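Asks: just to be clear, the model below is a prediction. Sequence and coordinates:
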Amino acid sequence: MPHFADGRRILVVDDERSMREFLEIMLQKDGYAVRCAASGTEALNLLREQPFDLVITDIRMKPVDGLEVLRQCKQLSPRTVVIMISAYASTETAVAAMREGAYDYLPKPFKIDEMRRVIQNALKTRGHEVPPHVRQGPLHFGCMIGESPAMKKIYELIERVSATPSNVLITGESGTGKELVAKAIHRRSPRAEKPFVAVNCAGVPEPLIESELFGYRKGAFTGAAVDRKGLVEAAQGGTLFLDEIGELSPSLQVKLLRVVQEKTIRMLGDTADIPVDVRIISATNRDLERMVIDHEFREDLYYRLNVIQLRIPPLRERREDIPLLADYFLAKFSKAFGKDIQKISSYAMDILKQYDFPGNVRELENIIERGVALESSSIILPESLTIATSRRKRHDDQEPLWPILPAQGMNLPSYLAGLEKNLLMQALERSGGSKSKAAQLLGLTLRSFRYRLFKHGLASDESDDLPERKPL
């Protein structure tokens, strides 16, 4: 459905008449007030005469190109949003445009719906601008970041739960940040000055976890040369966080129940009970209620641990937080790697916002870390993102996984270019930098491989033995 725009003013700049007329007709149908310019010079004259909400400009024009139109536009009207289009845009050109303040760039040919979406998002951005001195940053709650309604509800629950002595069960998918929630509860509780001890129940081998939790006396078993305090006792007065509680064996569940009910532990090799005062916060990505029904988890322990339950929403249920988290990770890894990467392009951000993130926040963090590590420019572009665009399946026959087409469509040339660039880099990494071996991994001749490196800006020249620069 078209988006009717209440007369927002748009300037279209392109030296190709058919493109100008196409965009003019499309935008006028959507309710925009449209002016057209056949050159960069004409566009600058129009910008001096009147303000525009948005400028759509081709990059390749003579004598004044689109980048110069962008620069002059930002000087004449800083709040005007600029979108770049070009049939010849390279990664370097796109980076240059973003550095100069372009909102986004779209390679020709583009889909009508794609152009409409970018225009609508760009105008929303302009409408929501506020002066820098009053601009609010992302909402931080301890180590957590997010301002979606789902996360604000979690923050409210943390504040209410923290003041109570009750045990808490945190549920949610892997990578949602359950330990961060547990730490936030501890830091806001009356126990904040006492220890916070975290135990990954799935990360300790079963023969060792009992001695890790409850400690042991000297001589309790072979190798027990001295007395050793357990992790439960180490949390005395504070909080014991039991991650992946659903992985505990039945025998350990019985011993943990004693801790919860009697507030005592017994060290291995000892006959005396030790009183303990700990608050227990548990976490799991499994369905403990189902495990109780299936007799895989003790019902009495479940209800003792599940006095208050907090469910952490997966990232796909709070997509509003993806830009905040992505920008946070961008700043974090840019600093860690000593790089000056300041921005994620809006098109790249749209890709992130459309992705379901089966690995949640942890997966987003890994994607941004890889993007920063591999990016050589100052902006993260779509081709810098290594995203599993196929749904994750588990089949014994190992059937191939195919990309999923987003509901609003996609820019196929840009996607394929990004995929090719990523595979080239993977092949080079796997071959230890050997171009001949990397070419073999991709089923290419050495000349074809070198050409593709040059095409994607991964090599400074094509080498003397390469064919003329043309699509293979």
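Replies: Done, it's in. Numbering: from 1, shown residues only.
Asks: going forward, measure contacts and count neighbours with C-alpha atoms only.
Replies: OK.
Asks: count of residues packed around residue 391?
Replies: Residue 391 has 12 neighbours, counted by other Cα atoms under 10 Å.
Asks: for it, what are its contacts?
Replies: Taking Cα atoms under 8 Å, 6 or more residues apart in numbering as the criterion, residue 391 is in contact with 401-404.
Asks: in CSV: those, plus secondary structure and neighbour count.
Replies: Listed next are those as CSV, based on DSSP: H, G, I helix; E, B strand; the rest coil; neighbours: other Cα atoms under 10 Å:
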residue, secondary structure, neighbour count
401, coil, 12
402, coil, 11
403, strand, 9
404, coil, 12
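Asks: dropping in the other structure now:
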Amino acid sequence: MTGPHICLIEDDPIMGESLVERFQLEGFKVDWYRGAYAAQTAIQANDYAVVLSDVRLADLDGDALYMQMLQDGYCLPPFILMTAYATVERAVNMLKLGVRDYVTKPFDLPRLVETVRELTDNHDVNAHVSDENILGVSAAAQELARLVPRIAGRASSVLITGESGVGKEVLARLIHRRADSSNTERPFVAVNCGAVAPTLAEAEFFGFERGAFTGADKQKRGYLEQANGGTLFLDEVGELSLPLQATLLRSIQEKRIRRIGAEQDIATQFDLVCATNRDLESMVKERLFREDLYYRINVVALHVKPLRDRPEDVNWLAQRFISAMAQRLNESPKSLHPLTRLRLQEYSWPGNIRELHNRIEHACLVSANPVLLPNDIFSSDWQRTAPQHSPFPGEDAALNTYQDACERLYIEDMLMRHEGHISETAKALKISRKNLWEKMKRHNIESTRLVVKKQSTQDDRIGV
């Protein structure tokens, strides 16, 4: 059985190899990175139980990496910093900022192993993914995440629109969690309106008393009553029948419901979040959806863009799904070949996140390779669905075509790691600023689609 998954950041090859060997012998699964920026990308994409980092690194110090990710809003796994140049003041400051331990080289290796083991005992899956980043890393996803605290628990109703499979329920659950800062368990009642049989809809939504009709051998609470004190999430709200829309509108406005067969109303209070992939405005014009109910549920409207319009989220989500699959199967996580990552971004994703999850799960189960190649995820359907304006090179393309594709991906990745700083990116790539600009122009790299963090006022920032 695969043990706890930890991230090691150490640029000394002898020290790194020694630590990897020891932790693997102790039953840990170890990902070893020699640079801070490579580790930063991995920490965002994987569910590490502990991060063990050297302080002095070639590209960015380990404590600076911790501070940078902390300031960017990431809820980090436990960090342990290692250094041969420790000062009491520096150690105390880092411990105050949340670092779990600060060890000085040469250290007691058995004691370090025991410390890591204690930290991994109660590790929760995906616990380090903050609410800010759970929707994705694209600008569109981040904008939605910034709006959530403003409306959660304050708006009387929220309408989420978007294509099927874009993650509308994920956003609804995030709004539910942020509506109450206390630790109390508030109910979240999710209802797929399209799956409720019309003949049973009233009983399902409002409940019934014992003996109210044939087969009602016991009392049952409906969805609206079950959601009391929490959130009622009506998915595919456009599928509701017109008679049920009228009854539902009254209950939402009056905050009262009456079970079938009951003589008294019951007060109920809940946050209402609705979602749909249909055009409700057009349905209102066609008299397929009540106008008064539409305005009642559309106090705040949030639109979740399709995955094809936020390519920055594709590889991030793919890495999340790969990590989750590896943990479920007790296997080492597979990695994505650079060409696979390019194809993931170029694909149109008609099924959105749901399709991405399906393809990644299939590839992880079927492929015996540790690295997922394009054919593991895509078959002949790729050439039919690839965008015509930006075709991906076919399997028989020339070597330089593939090299150009990989170069474009690597430059985009490095720009995102360095938050759009031209000087830092050029330095990391070991090329001049002018050379980088020329390559960006040649590859048609759009800066506004890469910078997803807060904009800086520095002249060196892309897009300024």
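Replies: It's in. Treat the numbers as computed from the prediction; the structure is a model and nothing was measured.
Asks: how about the helices in the stretch 251-400 of the first structure?
Replies: 288-293, 299-305, 322-336, 346-354, 360-374 (DSSP state H, counting those that start in this stretch).
Asks: stretch 92-104 of the second structure maps to which residues in the first structure?
Replies: Across the first structure, nothing matches stretch 92-104 of the second structure (TM-score structural alignment).
Asks: number of residues surrounding residue 424 of the first structure?
Replies: 23.
Asks: again with residue 345 of the second structure
Replies: With other Cα under 10 Å as criterion, residue 345 of the second structure counts 21.
Asks: do the same with residue 209 of the first structure
Replies: 21.
Asks: hang on, the earlier thing: ok, so of the contacts of residue 391 of the first structure, who is nearest residue 127 of the first structure?
Replies: Residue 127 of the first structure lies nearest to residue 404 out of the contacts of residue 391 of the first structure, by Cα to Cα, at 32.2 Å.
Asks: just checking, that closest one touches residue 389?
Replies: Yes: the pair residue 404 of the first structure / residue 389 is scored as a contact, 6.1 Å apart, by Cα atoms under 8 Å.
Asks: make TSV from the helices of the stretch 251-400 of the first structure and add distance to residue 148 of the first structure to it.
Replies: TSV is the format used below for the helices of the stretch 251-400 of the first structure (distance: least, Cα to Cα, whole Å):
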stretch	distance to residue 148 of the first structure
helix 288-293	27
helix 299-305	28
helix 322-336	10
helix 346-354	14
helix 360-374	14
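Asks: count the neighbours of residue 140 of the first structure for me.
Replies: 12.
Asks: which position in the second structure pairs with residue 274 of the first structure?
Replies: That one, residue 274 of the first structure, aligns with residue 266 by TM-score structural alignment.
Asks: what number of residues lie near that match?
Replies: 12.
Asks: which position in the first structure pairs with residue 139 of the second structure?
Replies: Checking TM-score structural alignment: residue 139 of the second structure goes with residue 149.
Asks: before we move on, the earlier item: surely the match of residue 274 of the first structure touches residue 251?
Replies: No: the criterion here is Cα under 8 Å, and residue 266 of the second structure misses it with residue 251 at 10.1 Å.
Asks: who touches both of those two?
Replies: With Cα under 8 Å, 6+ apart, residue 266 of the second structure and residue 251 have common neighbours residue 257.
Asks: measure the residue located most distally from the centre of the first structure to residue 217 of the first structure for me?
Replies: Most distant residue from the mean C-alpha position of the first structure: residue 271, 51.2 Å away (Cα atoms, centre = their mean). Distance from residue 271 of the first structure to residue 217 of the first structure, counting by Cα to Cα, to the nearest Å: 10 Å.
Asks: hmm, back to that, got the contact list for the match of residue 139 of the second structure?
Replies: Residue 149 of the first structure touches residue 318, counting by Cα under 8 Å, 6+ apart.
Asks: I figured residue 196 of the first structure hits residue 238, correct?
Replies: Yes: contact status for residue 196 of the first structure versus residue 238: in contact at 5.9 Å, counting by Cα under 8 Å.
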